[in-house]
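1. Coordinates for the following, if possible.
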Amino acid sequence: MLVGMGYQFVHLETYSRKADSAGRSTTFVLDEAERRLDACQHVAEPVPPTVVFGMSVSEVRDLHDVRAAAAMTEAAGKARRIRSDQHTLGTVVASFPVPWDEVRSAPSKAEALANWERRTVDWLRDQYGEQLVSVLAHCDERFPHLHAYILPADPSMRAKVLHAGWSAKASAVAAAKAGGADGKTANAKGDVAYKAAMRAWQDSYWQAVGLPCGLARLGPGRRRLTRAAWQTEQAAARTTAVLMGKADEAQRAVQEAEAELGARSQAASNLEGRAKAAAENAYSAIAEAKMRLAEAKQAVDSAVAARRQAEANARREARAVLAQARIEGAHIVAAAEAKAAPMRRFGGWLGSVWAGFRSVERKLVAAADARVAAARTVAAAEIAEAKARLREEARQEVGDLLTELRQTAARAEDERKWAEKRLEKLEANAKRHAEAAQQAKDALGKEKSARQRAEAERERFQSLWADADNVLRAIEQEPCGGTTFGHSQR
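-> As a prediction, the model looks like this:
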């Protein structure tokens, strides 16, 4: 929101610890800021200030007094403490041209006040950097206003260096005297430099704060404007401020759109990376399942080969036992025949003996056959047990592998579904990104148009500023002219 109902007021001053002719010193100024009764008699009902930026008044006072007590300057080649009348504190007062009654009753003007305060603090920080230690707001006078306090950073605490007008005048006077000018001429050149520097300082504030807030650079009285001309200028200021506000809003919209687009692009990239990782995990799980299946098949083949080897070993052992039994039987029969040969003459008796030996042979053969049958039975049982054991182990291994494979396949399917969903979301996000980019382009186009209109208004106002400066210079050249800039609304 903007005001468009007045003109800017901003004032710069420096103070020393020793009171000036009007009784103003650093102590008095800080007492007035803190709303001590003996220093703010112009305020009917004093209210403590609000810290808008930086330190409180008491903290500013303590820091100033410590640094001023330690400040040194060089004189005649020796370091000396600074004089009490050296200016060590800079202050800036800026006033908002809408009474508190109107601000409190109109939300739009309260919003305009907040915008003015923010822009003023930003301008002060840009002007003075870390030397700006505090900005206070007073709400117990008719018009809202800010007090800024600046402490010089140099060891000598020379506050006048922070004053644009005094600094420019000192430089101009020194340059004029170096060029051979007398004191009067040099001082006159210094006054011209003072006015030019303060005019530039006021222009800087107007460019950063006044123009965006709809405030005129100068009031109608100093430029001797008619009421109609003043109203026309106010309307133009409101229009310019509106255009600048829209341009700023468009710029912010573009920046926000770009930031959102970047965030969405990053999110889309992250989702795409996760989808690729999920797909790679699924492929890895499938490859691992295939490898495990191949290992199970190899284990089954190994078990079958071991079973066949066990059967072959059992058959070899049975054949060996049978062969050994036959050899032993043959040895027994041969021994019996050898013993019976000399006695064959005994006829039948020997026949009966021979029959006995044959009976023994049959028994030995039967025993050998029984041992072979027992060996075959044991071998068959061992083979059956080995087959059963290998079959169970293979079945268990294959079952475990199939279960793990099913689980892996299920996980892979879940990952695939998740990846498909994320890809759908990515496509939707990409579509929204495209729409956001188009909106950003449209907003940028609007911003360019708004800036072009604002630039046209600014160029129109430049001619008004030139006319105002010419009038101001003419007034300053009059015998009754002064050097005060702005107006006091405090």
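2. contacts, neighbours, all on C-alpha from now
-> Noted.
3. So which residues of this protein form strands?
-> Ranges of strands in the chain, per DSSP state E, are 9-16, 50-54, 72-75, 78-81, 87-95, 132-138, 145-150.
4. Just the angle for the second one relative to strand 145-150, thanks.
-> Calculated by axes from the mean of the first three to the mean of the last three CA atoms, to 10 degrees, strand 50-54 forms an angle of 40 degrees with strand 145-150.
5. List the buried residues of strand 50-54.
-> By 16 or more other CA atoms under 10 Å, the buried positions in strand 50-54 come out as Val51, Val52, Phe53.
6. Tabulate these (TSV), appending distance to Ala250.
-> Formatted as TSV, the buried residues of strand 50-54 follow (distance: CA to CA, whole Å):
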residue	distance to Ala250
Val51	32
Val52	28
Phe53	28
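7. Tell me which of the strands of the chain lies nearest to Leu243.
-> strand 9-16 (22.6 Å; CA to CA).
8. other SSEs contacting that closest one?
-> When contacts are defined as 3 or more CA pairs under 8 Å, 6 or more residues apart in numbering; DSSP states H and E, strand 9-16 sits against strand 87-95.
9. before we move on, the earlier item: nearest to Phe9, of the buried residues of strand 50-54?
-> Val52 (18.6 Å).
10. looking at it, that closest one is touching Leu136, isn't it?
-> Yes - between Val52 and Leu136 there is a contact at 5.4 Å, judged by CA atoms under 8 Å.
11. wait, isn't Ala368 in contact with Ala323?
-> No - between Ala368 and Ala323 there is no contact under CA under 8 Å: 9.2 Å.
12. Of those two, which one has the most company?
-> Remark: of Ala368 and Ala323, Ala368 carries more neighbours, 21 against 14, as counted by other CA atoms under 10 Å.
13. Name the residues contacting each of Val52 and Leu136.
-> Taking CA atoms under 8 Å, 6 or more residues apart in numbering as the criterion, Val52 and Leu136 do not both touch any residue.
14. returning to what we had before: now render the strands of the chain as a markdown table, adding distance to Arg274.
-> A markdown table is the format used below for the strands of the chain (distance: least, CA to CA, whole Å):
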| stretch | distance to Arg274 |
| --- | --- |
| strand 9-16 | 58 |
| strand 50-54 | 46 |
| strand 72-75 | 65 |
| strand 78-81 | 69 |
| strand 87-95 | 56 |
| strand 132-138 | 50 |
| strand 145-150 | 54 |
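15. here's the other one to compare against:
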Amino acid sequence: MRDVIAEASREPQACLHVPRPRRPNLLHCPSLADLEAEVGAIHARSTDAAGRRLRKDASVLLAGVASYPRGGMEYSYWKQSAVEWLQTEFGGRLRSVVEHIDEAHPHLHFYVVNPDGGNVKELHPGFRAAKGAQTPKEQRHAYNTAMRAFQDRFWEDVAGPSGLARLGPGRQRMSRAQWTRVKFGLPAQAALLQRAREITRGTGERDRQLRSFAEKTMLEAQALIKQLEAREARILELEARHGLGIQGVHPEEPEQS
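-> Take a look at the predicted model:
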């Protein structure tokens, strides 16, 4: 925990990988120093299921990173939406969110604690899903499924409305031409999802009707995206079968959530 917070705080000995480190911007309180003190106090007073004091290596801090690609035009919208989404996802257990803008990609670090029981594994969607599985294979499957769903939710509420694709061309083995067609539709996707997101925040009968319309529109948009993905996969299959493949995108180029 000390090392994690030291790197996020840009303490000199902990950020040697950053050529010109800058102090992080605090987006959600408390400060990282206060967070460290809070987690230490939680660890000191918490016990395990058997009533014993928590081990020194107990998982008492859930930390994550949300990264934004270079050259994006919706960073401010993405940043605000990401903080709001984290607050919705983790509630009052979300303690701190800080912003780093001194590396190649601007990104947010977020931290979640469990003030009631100390151990945070129950707050991690992957570990929480794997806990109920019986065999190692089932645990891996449950973990991966839960984490994909976690990233799907992030894309639907944050990355998609910010004009980012759910997956990059490398993961989908797209040609440059295919990826260009996908990127061409991202601004329209962002506008649609932003509008739907604004509508779903309202209250009242009229707003309920609008939310219903927005949800229907989002489902239709998602269905259309799946159809396009299936069509692109078919094109890729035919290209490979007939030796017509186009040189793929360089790994550094993908834009994804």
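16. Overlay them and tell me the TM-score.
-> Once the chains are laid over each other, their TM-score by TM-score structural alignment, normalised by the length of structure 2 reads 0.80; 231 aligned residues with a CA RMSD of 3.1 Å.
17. Which of the strands of structure 1 sits closest to Leu405 of structure 1?
-> Across those (criterion: CA to CA), the nearest stretch is strand 50-54, sitting at 66.9 Å.
18. which residues in structure 2 does the closest one match up with?
-> Under TM-score structural alignment, strand 50-54 of structure 1 corresponds to residues 25-29 of structure 2.
19. Then stretch 129-141 of structure 1?
-> With TM-score structural alignment as the criterion, stretch 129-141 of structure 1 aligns to 91-103.
20. Would you mind listing the buried residues in that stretch?
-> Here stretch 91-103 of structure 2 shows Arg93, Leu94, Arg95, Ser96, Val97, Val98, Glu99, His100 as buried, counting by 16+ other CA under 10 Å.
21. Make JSON lines out of the residues you listed and add distance to Asp116 of structure 2.
-> Formatted as JSON lines, these follow (distance: CA to CA, whole Å):
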{"residue": "Arg93", "distance to Asp116 of structure 2": "10"}
{"residue": "Leu94", "distance to Asp116 of structure 2": "13"}
{"residue": "Arg95", "distance to Asp116 of structure 2": "14"}
{"residue": "Ser96", "distance to Asp116 of structure 2": "17"}
{"residue": "Val97", "distance to Asp116 of structure 2": "21"}
{"residue": "Val98", "distance to Asp116 of structure 2": "24"}
{"residue": "Glu99", "distance to Asp116 of structure 2": "27"}
{"residue": "His100", "distance to Asp116 of structure 2": "30"}
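22. Kindly list the longest helix within structure 2.
-> Longest helix in structure 2 by number of residues (criterion: DSSP state H): helix 205-241.
23. which helices and strands does that helix pack with?
-> Using 3+ CA pairs under 8 Å, 6+ apart, helix 205-241 of structure 2 is in contact with helix 186-199.
24. Give me the number of neighbouring residues for Arg395 of structure 1.
-> For Arg395 of structure 1, using other CA under 10 Å, the count is 14.
25. Roughly how far does it sit from Leu401 of structure 1?
-> 10 Å (CA to CA, to the nearest Å).
26. check contacts around Met218 of structure 2.
-> Applying CA under 8 Å, 6+ apart, the residues contacting Met218 of structure 2 are Leu192, Leu193, Ala196.
27. So for the second one, what's the nearest residue that isn't a sequence neighbour?
-> Taking CA to CA, 6 or more residues apart in numbering as the measure, Leu193 of structure 2 lies nearest to Pro161, with 4.8 Å between them; neighbours along the chain are not counted.
28. what residue of structure 1 takes the place of that neighbour?
-> Aligned partner of Pro161 of structure 2 by TM-score structural alignment: Pro212.
29. how close does that match get to Phe53 of structure 1?
-> Counting by CA to CA - Pro212 of structure 1 and Phe53 of structure 1 are separated by 21 Å.
30. ok, now Ala193 of structure 1?
-> 32 Å.
31. and if you look at Leu63 of structure 1?
-> From Leu63 of structure 1 to Phe53 of structure 1 the distance is 16 Å (CA to CA).
32. picking up where we left off before, out of the strands of structure 1, which comes closest to Ala437 of structure 1?
-> For these, proximity to Ala437 of structure 1 was assessed by CA to CA; strand 50-54 is nearest, at 37.5 Å.
33. and the angle for that closest one with strand 132-138?
-> 160 degrees.
34. which secondary structure elements does strand 50-54 of structure 1 contact?
-> Against strand 50-54 of structure 1 (3+ CA pairs under 8 Å, 6+ apart) you get strand 132-138.
35. mean shift of the strand it packs on relative to structure 2?
-> Comparing strand 132-138 of structure 1 with its match in structure 2 after superposition yields a mean distance of 0.5 Å (mean CA distance after the TM-score superposition for structure 1).
36. Work out the gap between that strand and the centre of the chain.
-> Its chain's average C-alpha position is 30 Å from that of strand 132-138 of structure 1, according to CA atoms, centre = their mean, to the nearest Å.
37. which other helices and strands contact that strand?
-> Looks like strand 132-138 of structure 1 contacts strand 50-54, helix 57-70, helix 107-128, strand 145-150 (3+ CA pairs under 8 Å, 6+ apart).
38. what angle do the longest one and strand 87-95 make?
-> Angle of helix 107-128 of structure 1 versus strand 87-95, following the same axes, to 10 degrees, is 150 degrees.
39. picking up where we left off before, let me know whether the residue nearest to Leu193 of structure 2 touches Ala188 as I believe.
-> No - checked against CA under 8 Å, the pair Pro161 of structure 2 and Ala188 is beyond contact range at 9.3 Å.
40. Show me which of those two is the more surrounded one.
-> Pro161 (26 against 13).
41. if I pick that one, what's in contact with it?
-> Counting by CA under 8 Å, 6+ apart, Pro161 of structure 2 has contacts Trp78, Trp155, Gln189, Ala190, Ala191, Leu192, Leu193, Gln194.
42. how about a cut-off of 7 Å?
-> Neighbouring residues of Pro161 of structure 2 by CA atoms under 7 Å, 6 or more residues apart in numbering: Gln189, Ala190, Ala191, Leu193, Gln194.
43. Look up how far Met218 of structure 2 lies from the first one.
-> For Gln189 of structure 2, the distance to Met218 of structure 2 under the criterion CA to CA works out to 10 Å.
44. Just give me the neighbour total for Ala466 of structure 1.
-> A count of neighbours around Ala466 of structure 1, defined by other CA under 10 Å, yields 11.
45. and the gap between it and Val209 of structure 1?
-> Taken as CA to CA, the span from Ala466 of structure 1 to Val209 of structure 1 is 20 Å.
46. ok, now Glu45 of structure 1?
-> Distance, Glu45 of structure 1 to Val209 of structure 1, by CA to CA: 30 Å.
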